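Q: No sequence on hand, only this structure:
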């Protein structure tokens, strides 16, 4: 089993255990003793099974089991043992079963609502809930505990509640690193050789740049200086331009509150940067991005080293109002022509791409060329949210088609090949390997991705978290210019998190402890699936404050973002 499947199994077993104990209590108080015994036996088996899953998760990494080992397991096992002793000495069998059920429910809630890391506040709140619920149940069932027991239980529950709430709601300890919001063009770039204007505004179907979705394709040749003027006509919450995957100077990165203020209706902002990275990239608003990108504020940026030869096609895949873009199209291509398909995933989730009718190479990922790519046939590729793959091939005399999630998007003719059962390429083992360029890392940071109840703001919210905190309490990680930085990115949640660092590409070192064995893989967007642990590294070569976040944009809105400060 994968760590992700163990995480899912652990949650299911926890639910079954809690339901078994509570069900047993309900059966006992209604006089159905056999059913109560049966449910209790089932719950005991589930409790022992959860011990197995917790041990397995702890072996996979402390991140996956911290709150289970320190809070959930002790709470559940102590309650189970205590209820067993109570059962043997008392006629209050129902209360004993309810006590165990409450403890298992609290243990489950610690994992679901609190997550990583384990904290004294969560332990106190869980204990308070169990004590209070048991005391109330005891009284309602007419067992009439002694006044001393009642008072003691009330005092302990209240004290645990107050202390736990105080600890849980403490202001975050996030570091605050001063930075400037620089307006205007970056210094030292030079005079522009290519100028573009993008006008953001509402349309009948959503939002758009220059009245079209996607926005205009921006193209350049290495050495060009691009100047892009962004204007906002009527989008009230403001817009910006973020150059996804393009390592621009920090002042041009387009992150509201970090590098610039949002461009409000009637205003404009001028971006200027040098085109020194060839490859396939894209741009999108970073202001209210979970709404703006979904509604259509995105487009493609392509930088080439030489003029186009052969057929060069960009295919940004996007879901707009439940409709998949682009619309299917057929393009007639003469046999023998070189073809490059630039695939861009602008959605929040992974898409599956299958090219049928010809062998092909994956020439580049996220704008970086791969070394020694081998021909592929009958193989699909998965592109994470924000990611890009360049597929190249020589056009055959027979039809070729690109299918996205089983739907033909681009073709040279009718193709009927079924691709649903094709294996998926693992890019970590594709291409010719090369030694890692560093022998050590100057800085190491761990990012544990999770979800839980965020109590730091005025109103509680269920948030996607990094290291147990949600933005703006996630803090700033600091590196000095030129240092080598290693990130360990851990996903202990049950959903995929496509991770994206601004201003830098990262070199993949390993996934789940297995080193990358293919071409050096420089990425700016990569899927961290449930239970996965990625190790990536990079040189902090671009000074400034950089966003570092999940590119499932609703997750960002729900708190899954932090920042990297590279100090010059």
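A: Yep, that arrived. Everything quoted here is computed from the prediction, not taken from an experiment.

Q: Please count neighbours and contacts with C-alpha atoms only from this point.
A: Noted.

Q: and residue 161, helix, strand or coil?
A: Remark: residue 161 carries the secondary structure label helix [criterion: DSSP: H, G, I helix; E, B strand; the rest coil].

Q: give me every residue that touches the residue nearest the centre of the chain.
A: Closest to where the C-alpha atoms of the chain average out (Cα atoms, centre = their mean) is residue 497, at 2.0 Å. By Cα atoms under 8 Å, 6 or more residues apart in numbering, the residues touching residue 497 are 449, 491, 527, 528, 529, 550, 551, 552.

Q: My read is that the last one contacts residue 498, right?
A: Yes - counting by Cα atoms under 8 Å, residue 552 does reach residue 498; the two are 6.4 Å apart.

Q: Overlap in contacts, those two.
A: 349, 385.

Q: what comes into contact with the longest strand along the chain?
A: In the chain, taking DSSP state E as the definition, the longest strand is strand 443-454. For strand 443-454, contacts defined as Cα under 8 Å, 6+ apart pick out 63, 112-116, 460-470, 477, 479, 483-493, 497, 560.

Q: A further structure is provided below for comparison with the first:
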């Protein structure tokens, strides 16, 4: 796999400025950014052999993409993988033909071929990019990266840190366990890795975020795991939450551990308020596993800890009118702990035994199971452009589902039929087992858009559909 030498040297030099993530630079003036998807070796665990991973531009996570709001991105994706791929720009309101969904918005990029994505960046915030072809395999192999759209007036901080959180399932030889696509993973909690990673390196005490007393850091968190949900605890600190899924919120102290579902992002302001010592950042969903250490050193940045941070300027969203919204219903069934008696696959109604045995599917949305992009059936919903919509999602399963809608942001307006007072714009929401969630949106982006679970094994196992806006 060839890679422009100037680009590689620039990326390597920039690594010191932002540990673990290297920014991407255009090859020449007015030239597209080049993302080369390929196979290579990378050190994931501290000891033992390097790991065979998939990634962009010889790194996992791929290069950090940074843009200004309103800027036009031109990205040439060169596929040097052994299978077809695409790139989806998670959370970005792109034109439908640039959304990176095989057999819906484009033909998958075959091995040794290229595809150019071109779109404007309408919203500031923290986003990420990943394949939407065989994503249950390609994402956990390491194929993803961070994408940042900067605000005109960023929140004042001393510096910024980005953590792309993911996991790898590795054997004793540090190589990936080749068990992708198991029906038992499709129908349960998904394929969970045994090595949690931050920016492609194994998490643990060796992962250190060094703070000076009273220093202020903007910490951008991205959950790029294919199935793992994280519950993050920042011992000895109380960060400020300033955005969810790239969308600014009124700053608020994080008073409980932070739940970060697959595909979700949260921006925190972390102040060096503890002053001395070392403090663990742990995942309470993984038995309190230490992901990183906040370690203090050096002289204070300022005399005292700063107060509440400034709010991020809001992106432009349509004003929701719930009174005139059309109402829709979306039931989720299936999984190994309780499956529907009947469902529809490829337009034919079948019993669950046939669905499992002949199609390898485990889930239904409104009694329909969907192959991963192999043959898209009728959309779950059809909306008029500009239509105000409420979708009641009813989770009849015993599993969580981080549901992601492409091309739009929505607000959670009710949980278990109780209205939500504070409503934030999001593109991914975690449904708890047996929970009802009402989301509201304005269907203002024309096209056919994916609506699926971001436990990527669940999506491949049937929990995938589309929403058509005309």
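A: On my side now, so go ahead. As the structure is a computational prediction, the values presented were derived from the model and not from experiment.

Q: ok, which stretches of structure 1 are helices?
A: 3-29, 33-60, 62-67, 73-89, 93-109, 120-140, 147-168, 289-295, 553-557 (DSSP state H).

Q: how about these in TSV, adding mean neighbour count and distance to residue 512 of structure 1?
A: Below are the helices of structure 1 laid out as TSV (neighbours: other Cα atoms under 10 Å; distance: least, Cα to Cα, whole Å):
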stretch	mean neighbour count	distance to residue 512 of structure 1
helix 3-29	22	9
helix 33-60	18	9
helix 62-67	22	13
helix 73-89	17	25
helix 93-109	27	26
helix 120-140	20	29
helix 147-168	16	31
helix 289-295	21	30
helix 553-557	20	23
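
Q: for those, which one sits closest to residue 276 of structure 1?
A: Proximity to residue 276 of structure 1, assessed across the helices of structure 1 by Cα to Cα, is greatest for helix 289-295 (25.7 Å).

Q: Tell me how many other residues surround residue 454 of structure 1.
A: Neighbours of residue 454 of structure 1 under the rule other Cα atoms under 10 Å: 24.

Q: do the same with residue 375 of structure 2
A: Residue 375 of structure 2 has 12 nearby residues by other Cα under 10 Å.

Q: In this structure it contacts residue 346, no?
A: Yes - with contact defined as Cα under 8 Å, residue 375 of structure 2 and residue 346 form a contacting pair (7.1 Å).

Q: Switch the helices of structure 1 over to CSV; also include distance to residue 367 of structure 1.
A: CSV is the format used below for these (distance: least, Cα to Cα, whole Å):
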stretch, distance to residue 367 of structure 1
helix 3-29, 30
helix 33-60, 33
helix 62-67, 32
helix 73-89, 46
helix 93-109, 43
helix 120-140, 44
helix 147-168, 43
helix 289-295, 21
helix 553-557, 21
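
Q: what's the spacing between residue 286 of structure 1 and residue 59 of structure 1?
A: Using Cα to Cα, to the nearest Å, residue 286 of structure 1 is found at 39 Å from residue 59 of structure 1.

Q: now do residue 561 of structure 1
A: Distance, residue 561 of structure 1 to residue 59 of structure 1, using Cα to Cα: 28 Å.

Q: go on, residue 486 of structure 1?
A: Taking Cα to Cα, one finds residue 486 of structure 1 at 22 Å from residue 59 of structure 1.

Q: likewise residue 518 of structure 1?
A: For residue 518 of structure 1 relative to residue 59 of structure 1 (Cα to Cα), the value is 27 Å.

Q: Next: residue 211 of structure 1.
A: 54 Å.

Q: What of residue 542 of structure 1?
A: Counting by Cα to Cα - residue 542 of structure 1 and residue 59 of structure 1 are separated by 37 Å.

Q: And the contacts of strand 443-454 of structure 1, which of them are buried?
A: Buried members of these, counted by 16 or more other Cα atoms under 10 Å: 63, 112-116, 462-470, 477, 479, 483-493, 497, 560.

Q: Mind checking which of those land in strands?
A: 462-466, 477, 479, 484-491, 497.

Q: which one in structure 1 is aligned with residue 409 of structure 2?
A: Aligned counterpart of residue 409 of structure 2 in structure 1: residue 505 (TM-score structural alignment).

Q: got it, and residue 320 of structure 2?
A: Aligned counterpart of residue 320 of structure 2 in structure 1: residue 437 (TM-score structural alignment).

Q: Its match: neighbouring residues, count only.
A: When neighbours are defined as other Cα under 10 Å, residue 437 of structure 1 has 9 of them.

Q: now swap in the one 4 residues further on and tell me
A: By the measure other Cα under 10 Å, the count of residues near residue 441 of structure 1 is 14.

Q: how near is the nearest residue to it once chain neighbours are set aside to residue 319 of structure 1?
A: Excluding the flanking residues, the one nearest residue 441 of structure 1 by Cα to Cα, 6 or more residues apart in numbering is residue 484, at 5.1 Å. Separation of residue 484 of structure 1 from residue 319 of structure 1 (Cα to Cα): 37 Å.

Q: again, but for residue 245 of structure 1
A: Distance, residue 245 of structure 1 to residue 319 of structure 1, by Cα to Cα: 21 Å.

Q: Which residue of these two possesses the greater neighbour count?
A: residue 245 (27 against 17).

Q: dump the residue contacts of the more buried one.
A: With Cα under 8 Å, 6+ apart, residue 245 of structure 1 has these contacts: 281, 282, 366, 367, 502, 503, 504, 505, 524, 525.

Q: Which of these sits closest to residue 325 of structure 1?
A: Of the contacts of residue 245 of structure 1, the one sitting nearest to residue 325 of structure 1 (Cα to Cα) turns out to be residue 282, at 15.2 Å.

Q: I figured the closest one hits residue 300, correct?
A: Yes - shown here, residue 282 of structure 1 and residue 300 form a contact pair, counting by Cα under 8 Å, at 4.1 Å.

Q: Report how many residues lie close to the counterpart of residue 248 of structure 1 in structure 2.
A: Here residue 248 of structure 1 is matched to residue 94 in structure 2, going by TM-score structural alignment. Burial measure for residue 94 of structure 2: 22 neighbouring residues, criterion other Cα under 10 Å.
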